[in-house]
Structure formats: structure tokens, C-alpha cells
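> the following comprises the amino acid sequence and a computationally predicted model.
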Amino acid sequence: MQSVTTAPTLAAMLVARLFGEFAVEVDGAPVALPASRKAVALLAWLAVHPGPHPRARLAAGFWPDVVDASARASLRSAVWALRAAGVDLRADRDSVGLADVDTDVRAFDRLVAQGDVAGAERVSRGELLPGVDSEWVLRLREEYEGKRAAVLGVLADRDPAAALDWARQRVALRPLDETAVRALLRLLVAAGDRSAARAAYTRFAHLLRAELGVAPERETALLAGSPPHRACRPKRRPAAWSAATPSWPS
């Protein structure tokens, strides 16, 4: 009798989109996500942090306000709901995780590393995980807003014909970023549109005072042809955070 060789079972490839509305595909087919917000949040976190993670830490991170037994039961329910939706979660007695997963966040980083800033801009349109206000999401959002702003700045430098549009998008993304505002002001002045430069500066000055209670720096005022404010804004940088380092949900 002829022997039959059984091919190894290949894990289903999961691709998650975090920019804009969260969406997931498995082997190219869209997944209907479960109704549970916690299950969806768990899936998003696992997509950003591939590999196995201890059940105890996941349960405590996603259900911090209940006793351990209830948190573990909620985790089991979330895992069941995700598996029922077609997500190939790797779950055993001690850990839960995703092995074969890719995300648009990771694609963005790859494209930037390859020098394809136009491609990186295309995959990063939309707010990252809108409507989710967990601490790990806020930090990831802040990180990738900064990275996207840098990409928009490079595009403005490389594409003179569309430089103003890229610069405006950069300011819209990070309206308190004085470096981005200065880049826009320089382009407006170079284009001979000093009235638009003054208007952009005025909006920035009002926003800065309303949000932080300080004034633009002297250099920014001079670029717009406006008299400098007496108070100057101190340097302010967001804290660095790496998506490669797990930040437990809170």
C-alpha cells in the first residue's frame, strides 16, 4: 500500500490594522471581531506584542479591578471569543499569544527603514486605535504620531510641489510642535504668502497659550514677522517609548 505523507499544518497568518478603525485579516480574509471590547483590546495588544505572555499578567492587566479567579475566567472567555472568530491564538495553561502576526505599525517601521517614506505615510493614515484610551495605547499613539510627523517632514523636503500640503498635515497632526510650525512658516514666507504665515503663527500662539500657558519662542515669531512675546516657551519633549517593549495595559 502506498504510504501517505501528511503535510505539516501551517499557522494562519494574522494581519492587524491599527491606524484608523481596528481591523484584522486571517490569511487575507477579514475577521468579524467579537462584541467584547476587552477581547478586541486584548487582540490589539497581542498583535503589537507577538509571542507568548503569562496568563496571570494578562488577566491582571486587562481586568485589574476584580479578584484573580474572575480575571482569569474573563481572560478565558476573551480567548474563546477570539478563537471562535477565527483568530489562531496560541494558548496553553500558562500563556496566551500570537505567533504569526503582522501589523501596519510594523509595516510602517519597515518602510521607513527602507527609505520608502511615501509608503510609510500611506499605511499610517488615521489615528492609531481611535476610541481606545488605555495607557499603552496612548503611549503607542504618541510614539507613532511623532514618527509620522517626521515622515511628513521628509516628504515636504523631498516634494517641493506638495511641500505646503505635507507641512500643513504635519502641523495638523502635532499642532503644539513648534518645529513643525516653523517649517510651515518658512514655506509660506518663501511662497510670498506672509498673511497666511501670520495667521498660522497667531493660531499657534493662541493654542500654545491656551494649552500650556506659554508663548512661542522668539525665532518662531520672527519667522512670521510678528513681534516676539515676552514669555518664551521652554523646551518640551514627549517621553520616549518603544513598541517593542511590552507595556502592560492599564
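That came through fine.
> hey, let's count contacts and neighbours off CA atoms from now on
Will do.
> now the helices: where do they sit in the chain?
Secondary structure of the chain (DSSP state H): helices located at 37-48, 55-62, 68-84, 104-113, 117-123, 135-158, 163-173, 178-190, 194-212, 218-224.
> how about the ones you listed, which one is nearest Asp92?
helix 55-62 (8.9 Å; C-alpha to C-alpha).
> can you tell me which helices and strands that closest one packs against?
If you count contacts as 3 or more C-alpha pairs under 8 Å, 6 or more residues apart in numbering; DSSP states H and E, helix 55-62 packs onto helix 68-84.
> got a list of contacts for the helix it packs on?
The contact list for helix 68-84 (C-alpha atoms under 8 Å, 6 or more residues apart in numbering) reads 33-34, 36, 38-40, 42-43, 55-56, 58-60, 62-64, 89, 91.
> got the buried residues for it?
By neighbour count on 16 or more other C-alpha atoms under 10 Å, the buried set for helix 68-84 is 71-72, 74-76, 78-79, 81-82.
> stretch 15-30 now?
Going by neighbour count (16+ other C-alpha under 10 Å), the buried part of stretch 15-30 is 15-19, 23-26.
> and those, which two are furthest apart?
Longest span within those, C-alpha to C-alpha: Phe19 and Val26, 17.6 Å.
> rewinding a little: buried ones among the contacts of helix 68-84?
Buried members of these, counted by 16+ other C-alpha under 10 Å: 33, 39-40, 42-43, 55-56, 58-60, 62-63, 89, 91.
> distance to Val151 added to the residues you listed, as TSV?
Listed next are those as TSV, based on distance: C-alpha to C-alpha, whole Å:
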residue	distance to Val151
Leu33	31
Ala39	32
Val40	29
Leu42	29
Leu43	28
Arg55	37
Ala56	39
Leu58	34
Ala59	37
Ala60	37
Phe62	33
Trp63	37
Leu89	34
Ala91	37
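> for these, name the two members farthest from one another.
Farthest pair in those, by C-alpha to C-alpha: Leu33 and Ala56, 23.9 Å.
> which positions in stretch 149-165 come out as buried?
149, 151-157, 163-164.
> what about it, distance to the chain center?
Centroid separation for stretch 149-165 versus its chain: 20 Å, with C-alpha atoms, centre = their mean, to the nearest Å.
> A further structure is provided below for comparison with the first:
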Amino acid sequence: MIRPTGGLLMSVYPSVHPAAMLGQRPGESGNCLNLFNGPSVISGGMRTEVPEGGKRVLAFVALSSGVVERRRAAGALWPDGDEVRAAGSLRSALWRLKCAGIDLVQADKVALRLRPGTTVDVDQLVTWSDRVMTGVPTAADLRISRWHIDFLELLPGWYEDWVIFERERLRQRLLHALEALARLLVDHDRIAEAIEVAMIAISAEPLRESAQRVLIEAHLAEGNMVEANRAFYAFRALALRELGVEPGNGLRSLIDQRKGRLARGYQHALTRRH
């Protein structure tokens, strides 16, 4: 099942880090900040939970490209109090992080900065998706053996506006990247893996027509017209039931064109026999 909001579900595989699924190795050359199903910190292969009072500061700085004005951070994280109280709350949160041995945020009177050398799993996902979507993946980028899309939910249970925006932005980027990955796998004649990736995208958003199209294209690339037909009509039934609309003409024409080619080929074969 998926949430009505379209968000990705929390994983039942909490020991698998997103960076590991993307062929990265967090925590060996410095600290890794994990915002998916987090926040938590991985250092030297060990996972450290972030104290409650410091979680939002750490996440806000990381999602602000690693540097943010101190006043802006305080105002966004403690919007209900006055400026003086918000500044005090920020100082308290930074102190809690240091007491927990998490020294990832460098603070001065003007700005907060993520300590140089800190790896953020969100950045790793964005970098991976950039390579896949631009068609220049590494061999490791095409590996899917440990993909669990329901693991990749940004800061689950957080509902501040700045989190919701980033969560949806990353969800859309991931879905586009999975579609691109499936097409790349088809190009590499790895059809079974392409079908699996397409189905992962569909499991996150069953009504996403572009993901359904990738699945159908993969079935057709393998010559499985029956499977392609089954996928189309299953999606059609879902779209009619949930939205009251038919699939787009482009998706239907994909099936119809292949049926037409098969029919012409069959007719040509019969003509040659006679």
C-alpha cells in the first residue's frame, strides 16, 4: 500500500543505508549524515542517533546546501517565538549536538556550515540520479540488487513546510531516475532488471503513467506482447477506477502499433505460404 499523499513508505530494512544501495561507502573517509529514515550519523561504520533537540538543526543545514544564515535557520526552525527566543533555542540545539559527540555543524555569529568532508546521503542520491538521467552512469549505478524504494523517505514523520517540499522534490527526482535507469538497462539488454526497476517505480506511484510506459516498453523489448498487454489493461483498470480517466493516447498507441506490426507480419507470412 502507499500513503494517500504519494509519499514513500518507511522501510522494514533499516540496516541498509541508501548510499550502500547506490554503490557508495559512507563513513570511511569522514562522517556521513543520513537523512533518509533519519537523521542519524554514520562514522567509521557505526551509526549514531541524533539527539532530539539537534535533529532539525542538522537536517536544515544539510538541506540548505551545507550553509545557511544563522538568523534564517532560527526563524525557520522556531517560527512561533520571537527572534531572541529562537536564537536561544538554536544555541541550545547546537550544544546538545556537541554533547552527543556530533560535531558536524560549524557555527559563527553569522552562519551555520556543515563541516567539510561530511557526506550527506541526499547529495549522494542526487549525484547518482544526475548520472543516470543524463545517460552517463557508472557500472555501479546500474546495480539494483539491493533497491528498496520504500527505504528512501526523507525525514519520515516530519511535516514542516521546508521538509515537505524537499521530500516531494527528491521523490520526483528518484522516480524520474528509476525510469531512466530502466531504459538504460533495456539498452544494455538487461531486460529482466529493467522490468524490476520499472515495477519498483510503479510500486511507489501506481498511477504514474510514465512509469507504466517504461514497464510496457521493457516487455515489448523482450518480445512479450502478452505481458505488455496485461500491464496496459491493469493500468487502464486502475486509472478508470481511481481517476475515472483512460490512459493517454501515447500509451495506447504503443500497444496498438506493436499489435499492428505483429498482425502485418502474420499476414505477410500467410501470403508467402500461399
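Now that the structure is in, tell me what you want to look at. Fair warning: this is a prediction, and the values are worked out from it, not measured in the lab.
> TM-score for the pair, please.
Taking TM-score structural alignment, normalised by the length of the first structure as the basis, the two superposed chains have a TM-score of 0.70; 208 aligned residues with a C-alpha RMSD of 2.9 Å.
> and the residue positioned nearest the centre of the second structure, how far from Arg236 of the second structure?
Centroid-nearest residue in the second structure, with C-alpha atoms, centre = their mean: Leu174, separated by 3.4 Å. Distance from Leu174 of the second structure to Arg236 of the second structure, counting by C-alpha to C-alpha, to the nearest Å: 24 Å.
> repeat that for Gly101 of the second structure.
Taking C-alpha to C-alpha, one finds Gly101 of the second structure at 54 Å from Arg236 of the second structure.
> picking that back up, name the element the residue nearest to the residue nearest to the centre of the second structure when sequence neighbours are not counted belongs to?
Nearest residue to Leu174 of the second structure, sequence neighbours excluded (C-alpha to C-alpha, 6 or more residues apart in numbering): Ser129, at 6.9 Å. Using DSSP states H and E, Ser129 of the second structure falls within helix 121-133.
> could you list every helix and strand in contact with that helix?
Helix 121-133 of the second structure packs on helix 18-21, strand 31-34, helix 161-187, going by 3+ C-alpha pairs under 8 Å, 6+ apart.
> now do that helix and helix 161-187, the angle between them.
Orientation check (axes from the mean of the first three to the mean of the last three C-alpha atoms, to 10 degrees): helix 121-133 of the second structure against helix 161-187 gives 30 degrees.
> quick one: buried residues of helix 121-133 of the second structure?
Applying 16+ other C-alpha under 10 Å to helix 121-133 of the second structure flags 121-122, 124-125, 128-129, 131-133 as buried.
> returning to what we had before: which of the helices of the first structure sits closest to Leu129 of the first structure?
Of the helices of the first structure, the one closest to Leu129 of the first structure (C-alpha to C-alpha) turns out to be helix 135-158, at 7.2 Å.
> and that closest one, what does it pack onto?
helix 117-123, helix 163-173.
> apply 6 Å and report the result again.
If you count contacts as 3 or more C-alpha pairs under 6 Å, 6 or more residues apart in numbering; DSSP states H and E, helix 135-158 of the first structure packs onto helix 163-173.
> give me the stretch of the second structure that the helix it packs on matches.
Under TM-score structural alignment, helix 163-173 of the first structure corresponds to residues 194-204 of the second structure.
> what's the spacing between the matching stretch and its chain's center?
Worked out by C-alpha atoms, centre = their mean, stretch 194-204 of the second structure lies 12 Å from the chain centre.
> that stretch vs the first structure, mean deviation?
Compared with the first structure after the fit, stretch 194-204 of the second structure shows a mean deviation of 1.6 Å (mean C-alpha distance after the TM-score superposition for the first structure).
> wait, Leu184 of the first structure sits on Ala167?
Yes. Using C-alpha atoms under 6 Å, Leu184 of the first structure makes contact with Ala167 at a distance of 5.4 Å.
> now for the two: what residues contact both?
Shared contacts of Leu184 of the first structure and Ala167, defined by C-alpha atoms under 6 Å, 6 or more residues apart in numbering, are absent.
> re the thing from before, need the buried residues of helix 121-133 of the second structure in CSV with distance to Arg113 of the second structure, can you?
Conversion of the buried residues of helix 121-133 of the second structure to CSV gives the following (distance: C-alpha to C-alpha, whole Å):
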residue, distance to Arg113 of the second structure
Asp121, 17
Val122, 16
Gln124, 18
Leu125, 21
Trp128, 24
Ser129, 25
Arg131, 27
Val132, 29
Met133, 29
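> ok, the counterpart of Val31 of the first structure in the second structure - contacts?
Alignment note (TM-score structural alignment): Val31 of the first structure maps to Thr48 of the second structure. Residues near Thr48 of the second structure by C-alpha under 6 Å, 6+ apart: 40-41.
> and with 7 Å instead?
40-42 (C-alpha atoms under 7 Å, 6 or more residues apart in numbering).
> with Val137 of the first structure instead?
Applying C-alpha under 7 Å, 6+ apart, no residues qualify as near Val137 of the first structure.
> count the neighbours of Phe60 of the second structure for me.
19 (other C-alpha atoms under 10 Å).
> excluding its backbone neighbours, what's nearest it?
Per C-alpha to C-alpha, 6+ apart, closest to Phe60 of the second structure is Ala73, 7.2 Å.
> what does the one you found align to in the first structure?
So Ala73 of the second structure corresponds to Leu58, using TM-score structural alignment.
> what distance do you get for its match to Ala47 of the first structure?
14 Å.
> returning to what we had before: who has more neighbours, Gly101 and Arg236 of the second structure?
Neighbours per residue (other C-alpha under 10 Å) separate Gly101 of the second structure from Arg236, with Arg236 holding more: 21 against 10.
> residue in the first structure matching that one?
So Arg236 of the second structure corresponds to Tyr201, using TM-score structural alignment.
> need the contact list for the spatially closest residue to that match that is not a sequence neighbour.
Spatial nearest neighbour of Tyr201 of the first structure, chain neighbours left out: Ala224 (6.3 Å); criterion: C-alpha to C-alpha, 6+ apart. By C-alpha under 7 Å, 6+ apart, the contact list for Ala224 of the first structure reads 185, 197-198, 201.
> out of those, who's the most crowded?
Leu185 (29 neighbours).
> if I line the two up, what does that residue land on in the second structure?
So Leu185 of the first structure corresponds to Ile216, using TM-score structural alignment.
> next one: Gly153 of the first structure
Per TM-score structural alignment, Gly153 of the first structure is aligned with Glu179.
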